[in-house]
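Colleague: predicted model and sequence below, questions to follow.
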Amino acid sequence: MTTSAQESVLDVISGLLVEKFEVPSEEVRGSAPMRELLIDSLMIVEMAIAVHETFGIKVEEEELRTATLAEFAAVLDERLTDR
């Protein structure tokens, strides 16, 4: 998938968090640690799968545990740009 200028990687990831993982939208902000948004191991695995299905990019679970939402989106954006 390629994201348009209208829909950034951050927007797509935020949408997944709210729609697929039912994270309250008020908690979805760039500074939020992904490990707090995805509160258990299963959610982390499911997000890694969702990212792969959405963007065609494989991510490690550790990347989801250590980054904030904004940091994670920036990593994905960089990987998409490098293709």
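Modeller: Yep, it's here.
Colleague: contacts, neighbours, all on C-alpha from now
Modeller: Noted.
Colleague: element containing the residue most central in space within the chain?
Modeller: By CA atoms, centre = their mean, the mean C-alpha position of the chain lies nearest to I13, the distance being 4.0 Å. Per DSSP states H and E: I13 is located in helix 9-19.
Colleague: now do F72
Modeller: Going by DSSP H and E, F72 is in helix 69-81.
Colleague: and the longest helix seen in the chain, what does it pack onto?
Modeller: For the chain, the helix that runs over the most residues, judged by DSSP state H, is helix 41-55. Contacts defined by 3 or more CA pairs under 8 Å, 6 or more residues apart in numbering; DSSP states H and E place helix 41-55 against helix 61-66.
Colleague: what's the helix it packs on packed up against?
Modeller: Applying 3+ CA pairs under 8 Å, 6+ apart, one finds that helix 61-66 contacts helix 34-37, helix 41-55.
Colleague: take the one below as the second:
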Amino acid sequence: MTTSAQESVLDLISELLVEKFEVPSNEVQASARMRDLLTDSLMVVEMAIAVHEVLGIKVEEDELRGSTLGEFAEAVEARRTDR
């Protein structure tokens, strides 16, 4: 997985959901709740680790559980540009 400047954080996280976590692509929408996409606590932990590895951004498990995909991507993007 690459992190080209042209690829958005939303696209990268969506790609992780589909490729790593095998979430059906038709379910990966900005309005989808992350807790519905990541159906168990291990998936939440693994997503936090994957976001850190791919984007270099540390995220908390509560952030993943409490937001939509779009909200989560915006929060990660904000941290990414603050660096």
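Modeller: In hand now; what should we look at? Note that this is a predicted model, so its numbers are computed, not measured.
Colleague: could you tell me the TM-score of the two chains?
Modeller: Superposed pair, TM-score by TM-score structural alignment, normalised by the length of structure 1: 0.95. Supporting alignment: 82 aligned residues with a CA RMSD of 1.2 Å.
Colleague: for K20 of structure 1, see how far away P33 of structure 1 is.
Modeller: Applying CA to CA, to the nearest Å, the value for P33 of structure 1 to K20 of structure 1 is 18 Å.
Colleague: quick check: end-to-end length of stretch 50-63 of structure 1?
Modeller: Stretch 50-63 of structure 1 end-to-end distance (CA to CA) = 14 Å.
Colleague: if you could redo that for stretch 44-64 of structure 2, that was the one I meant.
Modeller: 7 Å.
Colleague: buried residues, that stretch. List them.
Modeller: 44, 47-51, 55, 57, 59, 61, 63-64 (16 or more other CA atoms under 10 Å).
Colleague: do stretch 17-24 of structure 2 as well
Modeller: Result for stretch 17-24 of structure 2 [16+ other CA under 10 Å]: buried residues 17-18, 21, 23.
Colleague: try stretch 63-82 of structure 2
Modeller: 63-65, 67-73, 76-77.
Colleague: what's the closest of those residues to S4 of structure 2?
Modeller: E77 (13.6 Å; CA to CA).
Colleague: excluding chain neighbours, what is closest to L38 of structure 1?
Modeller: Once flanking residues are discounted, L38 of structure 1 sits nearest to I44: 5.8 Å by CA to CA, 6 or more residues apart in numbering.
Colleague: and the furthest pair within the buried residues of stretch 63-82 of structure 2?
Modeller: Spatial extent of the buried residues of stretch 63-82 of structure 2 (CA to CA) is set by the pair R65 and E77 at 17.5 Å.
Colleague: what's the distance between A75 of structure 2 and N26 of structure 2?
Modeller: In terms of CA to CA, A75 of structure 2 sits 23 Å off from N26 of structure 2.
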